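S.K.: Sequence and predicted structure, then a few things I'm wondering about:
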Amino acid sequence: MMRELWKRKKMLGFKKFDSLLSPPIEGQLSSDLFVNEQVLQNSFHNCSDFMIRTVSVTEKTKILFIYLDGLTDSKTLDEVLLKPLLLEVSPNELESVFTLKQMIEQKILAASSIKSVSKVNELVNCVLKGNIGILLDGEPSAIIAGMQKNEQRNIEEPQTEVSIRGPRDGFTESLKTNLSLLRRRIRSIRLKFESFTIGELSQTDVTMAYIEGIAPDSLLREVRKRVEQIQIDGVLESGFIEEFIEDVPFSPFPQIQNTERPDIVSANLLEGKIAIIVDNTPFVLILPMTFWSGLQAVEDYYERFLYTSFVRVIRYILFNIALFLPSVYVALTTYHPQLIPTSLLISVAAAREGVPFPAFIEAFIMEIVFEGLREAGIRLPKAVGSAVSIVGALVIGQAAVQAGIVSAPMVIVVATTGIASFAIPRYNLGTAVRMIRFIMLVLAGVFGFYGIVVGFIALTIHLVNLRSFGVPYFSPVAPQIWTNLKDVLIRPPRWKTNNRPALISGKDKKRIPAHQKPGPKRS
């Protein structure tokens, strides 16, 4: 090795040789295979998973294979490339380097993804993604073969978005698998995938999916601009992207929807929205998002519209209960007892007779305990998480009532509020409701109903002024769009949804031709 190094130095000159061994990362590959090997070893210094394999095809011709152990399928490398090259190719076919390169690219290498690179940084980035780099003696370029090891989780039903009716497949951590799940549902050349690489160190693959002609051009330009402006060292999950591109970072309400379900993403793409798929995470971002889409469940569009409309009305009622019930109870019992019927007031007063805390402090303590039980149930292992949360709530509630620390009506109010919050389909919207519930509770404890009214007005003003990529968050209610209002409070029949959402879709606004109402034919 040292003799070879000394010979090369004398032949090329010491300064020139040293400059070749430490080129800039954007530098070109050398035609000297030995120099390229030293450059790559310097680049992957202290990387124990970096593998170099040198193969002598003839006395004059050598080939260098570089890859990362664990990311590259070494078994495929042996069977697809090394075995044919060493055992099945005659030496007479390998008299020149050009012939060898052409033979590897066109005859020997049985890989679907092959390309050629000439810069050091391009070669390094390709190897870091699990590809194999092939360098030939006398060639100032490298062949890149896609032989990544595809170790991934199987396609399973999403655990965070369980549905009674609908597909059971969910996204995985593999970007290619996720794209294929979307392509299986929308088999059109109008479905486009634009790729980005984000993260200086992670080099994470990010794909923007949309349907050409349905997604508005202005929205596409805005999303491209925001994604391309992201400068970060690493992207580990789609939440990293979400925080960089949302409109109002300090709003408690989510402005970008996330989901594990390919059918939800496909349905939103057909409405003109855009999806952002990030490698190594099953959660896909959908934008823009409105307030009403956060209250729509996946079954809303699979069950018959009569059932769905009834359940959706119930869901809106439960949403208001989750947001206002504790604060209304505190305001009534503390400042406005005259609004409570006499018989109910006597019952509540009797239950609160031995409680040492005001209603506001009592409600605040119970809400904190309930949130603690909910968080503990999420963080604990599945085998004991649900049991701890249920048993803990029963034991603590019963013991607190018997000890006279809290009243039984307060336990009922907090439990009803918690059940109502579980009916919100989107976890991030439910979290926003939980945060605002504490604010409403404080306003009710200080000002009574006046505080609740002021908080409701401030909340409404915030929601009306909020935007998600230029789309009003409260649309189609504010601004009011009559043609889209029918899919807010209730779910209309499928044959009545003739047009796509007006503020989201692009040129192609027609979804279903008119006059498709089913019924018996009249003779």
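M.R.: Okay, I see it.

S.K.: drop to CA atoms for contacts and neighbour counts, all remaining ones
M.R.: Will do.

S.K.: Helix or strand: which one has the residue nearest to residue 423 when sequence neighbours are not counted?
M.R.: Closest residue to residue 423 apart from its sequence neighbours, by CA to CA, 6 or more residues apart in numbering: residue 315 at 6.5 Å. In this structure, residue 315 sits in helix 305-334 according to DSSP states H and E.

S.K.: how far out from the middle of the chain is that helix?
M.R.: Chain-centre distance of helix 305-334: 29 Å, with CA atoms, centre = their mean, to the nearest Å.

S.K.: Which secondary structure elements does it sit against?
M.R.: helix 359-379, helix 408-422, helix 427-447, helix 449-465 (3 or more CA pairs under 8 Å, 6 or more residues apart in numbering; DSSP states H and E).

S.K.: and the helix or strand just after that helix, what does it pack onto?
M.R.: Moving toward the C-terminus from helix 305-334, the next helix or strand (DSSP H and E) is helix 342-351. When contacts are defined as 3+ CA pairs under 8 Å, 6+ apart, helix 342-351 sits against helix 408-422.

S.K.: quick one: buried residues of the helix it packs on?
M.R.: By 16 or more other CA atoms under 10 Å, the buried positions in helix 408-422 come out as 408, 409, 410, 411, 413, 414, 415, 416, 417, 418, 420, 421.

S.K.: The nearest residue to the second one once chain neighbours are set aside: neighbour count?
M.R.: So the one you mean is residue 409. Leaving aside its sequence neighbours, residue 409 sits nearest to residue 348 (CA to CA, 6+ apart; 6.8 Å). By the criterion of other CA atoms under 10 Å, residue 348 has 17 neighbours.

S.K.: list the contacts for residue 160?
M.R.: The contact partners of residue 160, taken as CA atoms under 8 Å, 6 or more residues apart in numbering, are residue 260.

S.K.: Strands of this structure, start to end?
M.R.: For the chain, the strands defined by DSSP state E cover 50-56, 62-68, 114-117, 132-136, 142-145, 191-198, 204-211, 257-259, 274-278, 284-287, 467-468, 471-472.

S.K.: Residue 499 is nearest to which of the ones you listed?
M.R.: strand 204-211 (15.8 Å; CA to CA).

S.K.: Alongside the first one, take a look at this:
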Amino acid sequence: MKSWLKMIKDLTLRPHTRRIRKPPVLPIDQEREKPLSYKIIREELEKSSDIVFREFSLRAQEEIPCELVVVDGLIDKSILNDFILRVLMVDLQLDPDIKKLTQNNIIDNVLIRLAPANEIKKIDKMGEALDGILSGDAVLFFENLSEALVIGARGWASRAVSEPQIESSIRGPQEGFTETLRTNTSLLRRRIKHPSLRIVSLKLGDLTHTDVVVCYVDKIVNSDVLSEVLRRLSRIKVDGVVAGDSIEEMIEDSPYSSFPTVYHTERPDVITANLLEGRVAIMADGTPTALLVPITLSKLMQVNEDYYERAMIIILIRFVRYLGATVSVLAPSIYIAVTTFHQEILPTSLALSIAAGREGVPFPALGEALLMTLSLEILQEAGLRLPKPVGQTIGIVGALVIGDAAVKASLVSPLMVIVIGITAVASYTIPAYDLGIAVRLIRFPLMLLAGTMGFYGVGVGLYAGLIHVLSIRSFGVPYLSPIAPLRIRALLQDTFARAPWWAMKRRPELIDVEDPNSSSGGTK
């Protein structure tokens, strides 16, 4: 019994306070802060075939053995050959002053020789040498010396900056993040050319040592939000952070809620705009998406094109978007409630038409709706996991062939197929994929309540859902802000509608930024 209670307690701990796996304790980990020893590093790394050891000697007053250690595949070979090995093995050897060098001054002289063409620094700790080698740098060791040089020579195959695959845009920039962290930070630097843009580096994962950066704009970001972000990241204790998206589960406020409290995007322009509003971005190496906090429900219903079109057009677009989300949540439930409990609200002709369509259907309206909704979910999941051409074919086959066959076999009514089709199309108007999944999950309990209690059950379900959403926070910010609590200025400026650019003179009040005045507002 105690073991079961312990297991339940472990599962209910907040993700950022729980160690998911206990990392193995290796001898090399215990020596990271000790003075540098090339012998120990070689004994540890020579077991891997991709670690390359290049041994050579410098003929100074005395022969000084040197070892250059790199990881094959992470190093730029042109930098290694032309700006490191050539300088050390050819240019330095031909210099007549080399005879003046000894073991006492060799490191400083080599550093001066390599510095003009390379990023270089002196190290004296075991951990610094290991991190440099395994991160893709070249580390130059001098035998019998407790210091070494880390030379920046990283270079590996990477995907070029291209159009985002998920967040496509008709207007605006067509650049998306890649899997290389420094490429992603450079995309932000190109857009915010100001020293107030801060990029703080961290390493997460006891074994992977994944590079993670926290980006914010000083004097705009709320200091409490920033400190909370850094605190939660520092408390992550796991073996490895394989993808940046896994950080989301470890820092979010409501890990057991279906509603996302962390926003992720692959667009640099979206990150830039949100940093200027006072939010904080988190990016990890190896992941082409960035995380944004804090976030609200209204922000999840916005897209980057809302700020590239004219303000009056966005009013209509956002109305359609919110209408589609409402239809996606309520359409199946309303159909079930009306056909099961509230037929009297229908016109006689429509009621007779629905009854004729349901003639011969062996399932009640609830069973019919559950069958079709589950079929829709299966088809959507199958379309996502298959290659794009095949996935599109699956969608067409599911919508046309299976739906038509189900109607002819009298398994479902024609109106039910129409309702599910409208629901599916309406759900695609929700911009955030995570929010779309939450809406799909909400649909099922609402259908069950509608099938058992009619409109009363739908009302109870919506009321319970509203209470849940009101209780959610994202790093201290209410999830329904600026609707609840009501902030009139923010509500009118950029929620259901967007004010013109020249009228948006204040940053969102929901974040309580240090500098609320925005220079984006101009004169009409």
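M.R.: Okay, I see it. Since we're looking at a predicted model, the values are computed, not measured.

S.K.: quick one on the thing from earlier: you'd agree the residue nearest to residue 423 of structure 1 is up against residue 425?
M.R.: No. Residue 315 of structure 1 lies out of contact with residue 425 (CA atoms under 8 Å); the separation is 9.1 Å.

S.K.: Between these two, which contacts overlap?
M.R.: residue 295.

S.K.: Quick check: closest non-adjacent residue to the aligned residue in structure 2 for residue 185 of structure 1.
M.R.: With TM-score structural alignment defining the correspondence, residue 185 of structure 1 maps onto residue 191 in structure 2. Of all residues not flanking residue 191 of structure 2 in the chain, residue 272 sits nearest, at 7.0 Å (CA to CA, 6+ apart).

S.K.: Likewise for residue 266 of structure 2?
M.R.: Closest to residue 266 of structure 2 by CA to CA, 6+ apart is residue 289, at 4.4 Å.

S.K.: For the one you found, which residues are in contact?
M.R.: Applying CA under 8 Å, 6+ apart, the residues near residue 289 of structure 2 are 177, 178, 244, 245, 264, 265, 266, 267, 283.

S.K.: could I get the strands of structure 1 as a markdown table with mean neighbour count?
M.R.: Formatted as a markdown table, those follow (neighbours: other CA atoms under 10 Å):
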| stretch | mean neighbour count |
| --- | --- |
| strand 50-56 | 13 |
| strand 62-68 | 21 |
| strand 114-117 | 15 |
| strand 132-136 | 24 |
| strand 142-145 | 23 |
| strand 191-198 | 16 |
| strand 204-211 | 21 |
| strand 257-259 | 21 |
| strand 274-278 | 26 |
| strand 284-287 | 24 |
| strand 467-468 | 20 |
| strand 471-472 | 19 |
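
S.K.: what's the spacing between the aligned partner of residue 102 of structure 1 in structure 2 and residue 165 of structure 2?
M.R.: Using TM-score structural alignment, the partner of residue 102 of structure 1 in structure 2 is residue 108. Going from residue 108 of structure 2 to residue 165 of structure 2 by CA to CA, to the nearest Å gives 48 Å.

S.K.: that older thread, and the residue nearest to residue 423 of structure 1? What does it align with in structure 2?
M.R.: Match for residue 315 of structure 1 (TM-score structural alignment): residue 321.

S.K.: How about residue 453 of structure 1?
M.R.: In structure 2, residue 453 of structure 1 lines up with residue 459, judged by TM-score structural alignment.

S.K.: try residue 436 of structure 1
M.R.: In structure 2, the residue equivalent to residue 436 of structure 1 is residue 442, according to TM-score structural alignment.

S.K.: How about the contacts made by the closest residue to residue 434 of structure 1 other than its chain neighbours?
M.R.: Nearest non-adjacent residue to residue 434 of structure 1, counting by CA to CA, 6+ apart: residue 323, 7.2 Å away. For residue 323 of structure 1, the contact set (CA under 8 Å, 6+ apart) comprises 417, 433, 434, 436, 437, 440.

S.K.: Aligned counterpart of residue 484 of structure 2 in structure 1, please.
M.R.: Using TM-score structural alignment as the criterion, residue 484 of structure 2 maps onto residue 478 of structure 1.

S.K.: From what I see, residue 257 of structure 1 and residue 295 are in contact.
M.R.: No. Residue 257 of structure 1 is beyond contact range of residue 295, at 11.2 Å (criterion: CA under 8 Å).

S.K.: Near the residue mapped onto residue 351 of structure 2 from structure 1, how many other residues are there?
M.R.: Using TM-score structural alignment as the criterion, residue 351 of structure 2 maps onto residue 345 of structure 1. For residue 345 of structure 1, the count of nearby residues is 16 (other CA under 10 Å).

S.K.: Count residues in the vicinity of the closest residue to residue 345 of structure 1 other than its chain neighbours, would you?
M.R.: Spatial nearest neighbour of residue 345 of structure 1, chain neighbours left out: residue 337 (7.2 Å); criterion: CA to CA, 6+ apart. By other CA under 10 Å, 15 other residues sit near residue 337 of structure 1.

S.K.: Residue 102 of structure 2 now?
M.R.: 17.

S.K.: now swap in residue 444 of structure 2 and tell me
M.R.: Count around residue 444 of structure 2 with other CA under 10 Å applied: 18.

S.K.: any idea how far it lies from residue 434 of structure 2?
M.R.: 17 Å.

S.K.: With residue 487 of structure 2 instead?
M.R.: 26 Å.

S.K.: Same question for residue 396 of structure 2.
M.R.: Taking CA to CA, one finds residue 396 of structure 2 at 24 Å from residue 434 of structure 2.

S.K.: Name the residue in those two with the higher neighbour count.
M.R.: residue 434 (18 against 14).

S.K.: Nearest residue to the more buried one in space, please, no chain neighbours.
M.R.: residue 260 (6.2 Å).

S.K.: Return the residue of structure 1 aligned against that neighbour.
M.R.: Checking with TM-score structural alignment, residue 260 of structure 2 has residue 254 as its match.
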